[in-house]
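Enquirer: Task: produce atomic coordinates for the following.
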Amino acid sequence: MGAARARTSPFLHNTPIMKSERIDKIVGVPVLFKCEHLQKTGSFKVRGALNSAILAKEQGAKGVIAHSSGNHGQALAWSAQKIGIPCTIVVPKNAPQSKIDGMKEYNADLVFCDASVISRETVCAEQAEKLQYYFVNPYDCASMINGHASIALEILEQAGENIDSIFLSVGGGGFASSVAYLVGKLRPDIEVFLVEPSKKQLSNLLENGVPCPMDTLDTMADGVRVAHVGTLCEPILKEFCTGKIIGVTEDEIKEGLKLVWTRMKQRIEPSAALAFAGVLYHKPKHVKNPLVILCGGNVDVDYVI
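Expert: The predicted structure is shown next:
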């Protein structure tokens, strides 16, 4: 994980930490926000994507390919453009237009598919074989997980002595497992809580081995619509996050989004508001100094007009 940080840090931002006195009063405790929506391409995804693209190029890959509803695709497209290799992204038809536009701006070739995990994976596998490109899994991928770890290292450097917990949104689990593993090893006194759309039922998987019956979630938080975590991620999350899963409703996500937009003037996306909603509505009583990772800021323009 340290090697991945050294490999990628010259290209990326060390994103700032912010706070709001008004939000502190509403929540009842001081809340810190790690502003990863201000990262290159507008989300944390670029940390893992850049690490993956650099390693792929070093291994002689002709290009890179992934399936994505937006943030991973933009991150991989930017990374490929930065280091000079081709990139193709398989995109579900219901992806936000702003994220589709972002991928195009980074010169990615887009192939559209149906809005299901099965369709995404099938079409992506077909394209990868046809093009002979290196597949970069959005979450179930060691190079992605290792690349994401740099955000946890930054948090510990910036605020490690001032927090007792970290709240982050969980989708496929790559980001969550990276933060949970590193913080669990370096600072086990800091709890890592995973916030999910309530229908995901990750706690049922970690505690009882029962996966979510759906493969795609119907949620405004488009970055976390995948209902299942990756096979590499599941044992890590089971070890470090069992009993620390928080489910939130769509209305709670909306209210968290409004509060950050109006009080902090930060244009985060719903997937980032998801993590804040966990603190705003479901913070465990023993938590006194939480930090929320605002994971992305790629808001579909149609959503706000």
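Enquirer: alpha carbons only for contacts and neighbour counts from here, please
Expert: Will do.
Enquirer: How far does the lengthiest helix in the chain sit from its chain's centre?
Expert: Longest helix of the chain, by residue count under DSSP state H: helix 142-159. Counting by Cα atoms, centre = their mean, to the nearest Å, helix 142-159 is centred 12 Å from the centre of its parent chain.
Enquirer: Alongside the first, I'd like the structure of this one:
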Amino acid sequence: MPQTYIKRILDARVYDVARETPVQEAALMSARLGNTVWLKREDLQPVFSFKLRGAYNKMQRLSDAERQRGVVAASAGNHAQGLAMAAQRMKVKATIVMPRTTPTIKVDAVRGWGAKVVLHGDAFEEAAARAQELVDKQGMVYVHPFDDPDVIAGQGTVGMEIVRQHQAPLDAVFVPVGGGGLLAGVAAYIRYVWPDTRIIGVEPEDAACLKLALERGRRDKLPEVGLFAEGCAVAQIGKEPFRVIRDTVDEVITASTDEMCAAIKDIFEDTRGIAEPAGALALAGMKKYVEREGLSGRQLLAIVSGANTNFDRLRYISERTEIGEQREAVISVTIPERPGSFRAFCGALGRRNITEFNYRYTDPERALVFVGLSITPGGDFPELLAELRDSGYECEDLTDNEMAKLHIRYMVGGRAPAEVGDETVFRVEFPERPGALLKFLSGLGQKWNISMFHYRNHGAAYGRILVGVQVPRGERGQFREVLDRVGYRYWEETDNVAYRLYLGRAGK
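Expert: Okay, here's the model as predicted:
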């Protein structure tokens, strides 16, 4: 079946606007992983993403009558830029519907290419529904970002270039997955030319629509998707990509937000280029795969698919990078409240570097400290915890505790006074846009008292709140109904160990 795409890919019209991007060895990453790591630099395209290829190839195959009607697309940004540039080059009117969560840098870039931008919804599916309305009402031609054979063929030229540039077969190729167009095109070509090369798709943990489809044997829709890697924030894999992927791809693996952040740093250190989260996804997956399989001496390639990210998002990325690289651990430790105890604790840590230390007086007998530590991937961190506990310290590992990393580390020292009763704690995530925070507060109403609140703008596509509300036990079901009506993702954290240690009522 992939053979049907070979001629499409060879005939694809992309080089009027796209460039043949280099395959570059990542020397530092190669040394760290013990394998030769290659990066396919699609972040170097004129629109800083591979999406230009598929969009232009599709536009080339429209009839004159279709071009006269104008084109419309839904996109989180990269397909939008590719289509906008293609439309400008071909003098075709283009309208792009983008989720309101799309980074400003992508919205401005689309407008810069002369396209009309319509901001609608919080995710791709809502934007796509609005684009379809424009097709129905105005007769415009819809150019799908991934579920179209001509788009897939355009993206497949990435695979064609990899084969031509590397010449000898690679051991494995890692491809980021959103709707599946890039993976389908690359896999179809490489599977045909290099049948023994492993082809591995990589998805965000919170937007793993291909993983879901492969597990169930059919295309199902995720109830919700994470927005950090907005370029891959798709709830359902494309129909045509899935048909191709099932016959050509060996497996799909997922990467966490922290792992993507670490991969962004890895790419920067080797290339001085700054990938967007989706652009670093393939490398994050490669690192997990190498560790899982214990590989060494292999030839591995990851596609760096894009570099369209807001500058202020780098603050959040840098905060999460060390944990994503397994180079920082976060722990809570109880030490005696007496002179010299901090010095003794540092002595127990040995020569390990302390990256963060948060403390506030708790009671006359003991002190709780929130500690960040530099660690070595695969090192002796578990042994360190055991040694601390053997030395009489109470320790909690908070490295994988989202509430601790997102909120507690910025709030340490805020234990609730004794009179704060019935405090229920929730962590809330919502699309970052004007009015979103007000919508949340208005939705809660005035029936219950807010006893704690922490919000921090991370420069990302979504905002995060930690909120404590005094809700009598008999009204908690009613309160959850209110949260459900507000419509934001939430998690109850009342029993979270980090909350109980640092923010809960004294003595509780």
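Enquirer: coming back round to it: residues in the second structure aligned with the longest helix of the first structure?
Expert: Aligned by TM-score structural alignment, helix 142-159 of the first structure falls on residues 149-166 of the second structure.
Enquirer: Kindly report the same for stretch 250-260 of the first structure.
Expert: Taking TM-score structural alignment, stretch 250-260 of the first structure hits residues 257-267 over in the second structure.
Enquirer: In the second structure, which residues correspond to stretch 48-55 of the first structure?
Expert: Using TM-score structural alignment, stretch 48-55 of the first structure pairs with 54-61 in the second structure.
Enquirer: hang on, the earlier thing: list of residues touching the match of stretch 250-260 of the first structure?
Expert: 26, 29, 204-205, 228, 273-278, 280-281, 283-284, 317-318, 320-325 (Cα atoms under 8 Å, 6 or more residues apart in numbering).
Enquirer: Selection in PyMOL covering whichever of those are buried, please.
Expert: Applying 16 or more other Cα atoms under 10 Å to those, the buried members can be selected in PyMOL as follows:
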select buried, resi 26+29+204+228+273+274+275+276+277+278+280+281+283+284+317+318+320+321+322+323+324+325
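Enquirer: distance between the ends of stretch 358-368 of the second structure?
Expert: 9 Å (Cα to Cα, to the nearest Å).
Enquirer: Pull up the aligned stretch in the first structure for it.
Expert: So stretch 358-368 of the second structure sits over no part of the first structure, by TM-score structural alignment.
Enquirer: do stretch 192-200 of the second structure as well
Expert: Going by TM-score structural alignment: stretch 192-200 of the second structure matches residues 185-193.
Enquirer: Pull out the buried residues from that stretch.
Expert: Buried, per 16+ other Cα under 10 Å, within stretch 185-193 of the first structure: 190, 191, 192, 193.
Enquirer: my read: the first one touches residue 183, true?
Expert: Yes - the pair residue 190 of the first structure / residue 183 is scored as a contact, 7.0 Å apart, by Cα atoms under 8 Å.
Enquirer: what's the helix or strand where residue 485 of the second structure lies aligned against in the first structure?
Expert: Secondary-structure assignment from DSSP states H and E places residue 485 of the second structure in helix 476-486. Following TM-score structural alignment, helix 476-486 of the second structure has no partner segment in the first structure.
Enquirer: so what's residue 150 of the first structure up against?
Expert: 1, 2, 4, 5, 47 are the contacts of residue 150 of the first structure under Cα under 8 Å, 6+ apart.
Enquirer: would you list every one of the strands in the first structure?
Expert: 17-18, 32-35, 64-67, 87-92, 109-113, 134-135, 165-169, 191-197, 245-248, 290-294 (DSSP state E).
Enquirer: Quick one: those strands as CSV, columns for distance to residue 146 of the first structure too.
Expert: Output for the strands of the first structure, formatted as CSV (distance: least, Cα to Cα, whole Å):
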stretch, distance to residue 146 of the first structure
strand 17-18, 22
strand 32-35, 19
strand 64-67, 17
strand 87-92, 21
strand 109-113, 26
strand 134-135, 16
strand 165-169, 17
strand 191-197, 17
strand 245-248, 22
strand 290-294, 17
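Enquirer: Compare those strands and report which one is nearest to residue 204 of the first structure.
Expert: Nearest to residue 204 of the first structure, of all the strands of the first structure, is strand 245-248, at 9.7 Å by Cα to Cα.
Enquirer: What's the average distance for the closest one when superposed on the second structure?
Expert: Once the two models are superposed, strand 245-248 of the first structure sits on average 1.0 Å from its counterpart in the second structure (mean Cα distance after the TM-score superposition for the first structure).
Enquirer: so how far is that strand from its chain's centroid?
Expert: Using Cα atoms, centre = their mean, the offset of strand 245-248 of the first structure from its chain centre is 16 Å.
Enquirer: Give me the distance between residue 284 of the first structure and residue 246 of the first structure.
Expert: 10 Å.
Enquirer: Who has more neighbours out of the two?
Expert: residue 246 (27 against 12; other Cα atoms under 10 Å).
Enquirer: what residues are up against the more buried one?
Expert: So residue 246 of the first structure contacts 193, 194, 195, 196, 198, 278, 282 (Cα under 8 Å, 6+ apart).
Enquirer: repeat that for 7 Å
Expert: Counting by Cα atoms under 7 Å, 6 or more residues apart in numbering, residue 246 of the first structure makes contact with 194, 195, 196, 278.
Enquirer: Could you do residue 61 of the second structure as well?
Expert: Residue 61 of the second structure neighbours (Cα under 7 Å, 6+ apart): none.
Enquirer: Share the number of residues neighbouring the closest residue to residue 211 of the first structure other than its chain neighbours, please.
Expert: Nearest non-adjacent residue to residue 211 of the first structure, counting by Cα to Cα, 6 or more residues apart in numbering: residue 205, 4.9 Å away. Other residues lying near residue 205 of the first structure total 17 when counted by other Cα under 10 Å.
Enquirer: Could you verify my assumption that residue 205 of the first structure touches residue 228?
Expert: No - contact criterion Cα atoms under 7 Å: residue 205 of the first structure and residue 228 do not qualify, at 9.2 Å.
Enquirer: Please enumerate the helices of the first structure.
Expert: 2-8, 21-27, 45-58, 71-83, 97-105, 117-131, 142-159, 174-186, 202-208, 233-241, 250-259, 270-282, 301-304.
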